[in-house]
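Chemist: missing the sequence, but the structure's below:
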């Protein structure tokens, strides 16, 4: 269901919440791609809620356009809003979701995809989270100025033209404790609503993510 959160600067933003099923194992913030809170991302939330996590997806575009959900074939529109976003404000919005889940008790982790994948790494640097998972995180050079305060698992496609090998190498050199896995795939290989989807790679990445979360959020 959709709820409203308030960030530290008073900004109010929508947040999609999926409640844990069965025995609760903690909280999980899912950080969006450049498309907003899509039905595909809600499906990811349901996947992890079924594993026992309370899940929150903050609407990071609400500072620009309330309720913006961008069709996958209109990526330039979403990219423009991403580029117009202030990193500190975006982190405040993610932190509002972290706080909402932490208030329910237990540890909180972060998973991000694409733009959100980079923001997941940032979350492990500046927010009070237990761990973070980055799926094909982009814009990595801007997140290499601070050390990690929490464990990070990163998944990348070997053929991802958004994250070329030299960018991955720079990130691994700056954040050597980050656990990195490469897959025979391109960008957005875990998004099952896009042609870029690679089922085997996505399944393996989610299996590794589930084990990582179970270890660090238990």
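Modeler: Alright, I've got the coordinates. Model, not experiment: these values are computed from the prediction. Numbers count the residues shown, from 1 in each chain.

Chemist: going forward, measure contacts and count neighbours with C-alpha atoms only.
Modeler: Fine.

Chemist: Tell me where this protein has helices.
Modeler: With DSSP state H, the ranges of helices along the chain come out as 39-49, 75-84, 87-102, 115-126, 165-174, 199-217.

Chemist: Figure out which of those helices is closest to residue 12.
Modeler: Closest to residue 12 of the helices of the chain, according to C-alpha to C-alpha: helix 87-102, at 8.7 Å.

Chemist: Just the buried positions in that closest one, please.
Modeler: 89-102 (16 or more other C-alpha atoms under 10 Å).

Chemist: returning to what we had before: most tightly surrounded among the helices of the chain?
Modeler: Of all these, helix 115-126 carries the top mean neighbour count, a mean of 26, counting by mean count of other C-alpha atoms under 10 Å.

Chemist: how much does that helix deviate in direction from helix 87-102?
Modeler: 80 degrees (axes from the mean of the first three to the mean of the last three C-alpha atoms, to 10 degrees).

Chemist: other SSEs contacting helix 115-126?
Modeler: strand 26-31, strand 108-113, strand 131-135 (3 or more C-alpha pairs under 8 Å, 6 or more residues apart in numbering; DSSP states H and E).

Chemist: put this beside the first:
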């Protein structure tokens, strides 16, 4: 499939928003595309092959070349530190990475325990703040950690804040804004530069138009 692009896509919210962007960029993805339970989907009309994966795995697939391009959240990119090109900020699935905990959790001064899916990002953040902490790596239900006494605080993605509120937690610090990025395998970029450049330009136009429509100033990274 030399003349096809293989795309690694994360399941969930990012997937649905990315599909919408691709359609607006005139890629012919069929209406039933989102409803398929297949993990590999080929769309002959678009000359694209999609691999559906867990968000944390997308940069790995792209780095190792089983996917030419991928869509990944900036949180995943920072945590995984894979050798890929980050070519475009798609400005979808916006949220933020935050420190949260039970009310008063920020008052513990000596080596608090921090539960997170992002041990590398969290460790760097607290190091930059000059705070000594103990990082506990968890893969799910991060909000549970302070509730059962496993950790004093958490570092996790926050979208609406509803999950924190329903579990009695409060946001303590906003670390950074997160959006999804288009990433490319370096070897694929050399071999399929024309196809990848065309995709980037078409998506860039859609993202730029979205910015004009909402009055936002979107920064596009090449």
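Modeler: Cool, got the structure. Just so we're clear, the structure is a prediction, and the values are computed from it rather than from any experiment.

Chemist: Just give the TM-score of the two.
Modeler: After superposition, the two chains reach a TM-score (TM-score structural alignment, normalised by the length of the first structure) of 0.34; 122 aligned residues with a C-alpha RMSD of 5.6 Å.

Chemist: thinking again about what came up before, TSV please, covering the helices of the first structure and showing distance to residue 152 of the first structure.
Modeler: Below are those laid out as TSV (distance: least, C-alpha to C-alpha, whole Å):
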stretch	distance to residue 152 of the first structure
helix 39-49	18
helix 75-84	23
helix 87-102	16
helix 115-126	7
helix 165-174	11
helix 199-217	9
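
Chemist: nearest to residue 183 of the first structure, of those?
Modeler: helix 199-217 (5.9 Å).

Chemist: what angle separates that closest one from strand 26-31?
Modeler: Going by the same axes, to 10 degrees, helix 199-217 of the first structure is angled at 130 degrees with respect to strand 26-31.

Chemist: Which strands and helices lie in contact with helix 199-217 of the first structure?
Modeler: If you count contacts as 3+ C-alpha pairs under 8 Å, 6+ apart, helix 199-217 of the first structure packs onto strand 108-113, strand 131-135, strand 152-157.

Chemist: Same list as before, these that is, but in CSV and with mean neighbour count included.
Modeler: Shown next, in CSV, are those (neighbours: other C-alpha atoms under 10 Å):
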stretch, mean neighbour count
strand 108-113, 28
strand 131-135, 29
strand 152-157, 25
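
Chemist: closest one to residue 76 of the first structure among the ones you listed?
Modeler: Distance to residue 76 of the first structure, taken as C-alpha to C-alpha, is lowest for strand 108-113 among these, at 16.9 Å.

Chemist: can you point me to the longest strand in the second structure?
Modeler: strand 170-178 (DSSP state E).

Chemist: Hmm, residue 96 of the second structure is touching residue 176, no?
Modeler: Yes. The pair residue 96 of the second structure / residue 176 is scored as a contact, 5.6 Å apart, by C-alpha atoms under 8 Å.

Chemist: between the two, which one's more packed in?
Modeler: Neighbour count, other C-alpha atoms under 10 Å: between residue 96 of the second structure and residue 176, residue 96 has more, with 18 against 13.

Chemist: so how far is residue 158 of the second structure from the more buried one?
Modeler: Using C-alpha to C-alpha, to the nearest Å, residue 96 of the second structure is found at 5 Å from residue 158 of the second structure.
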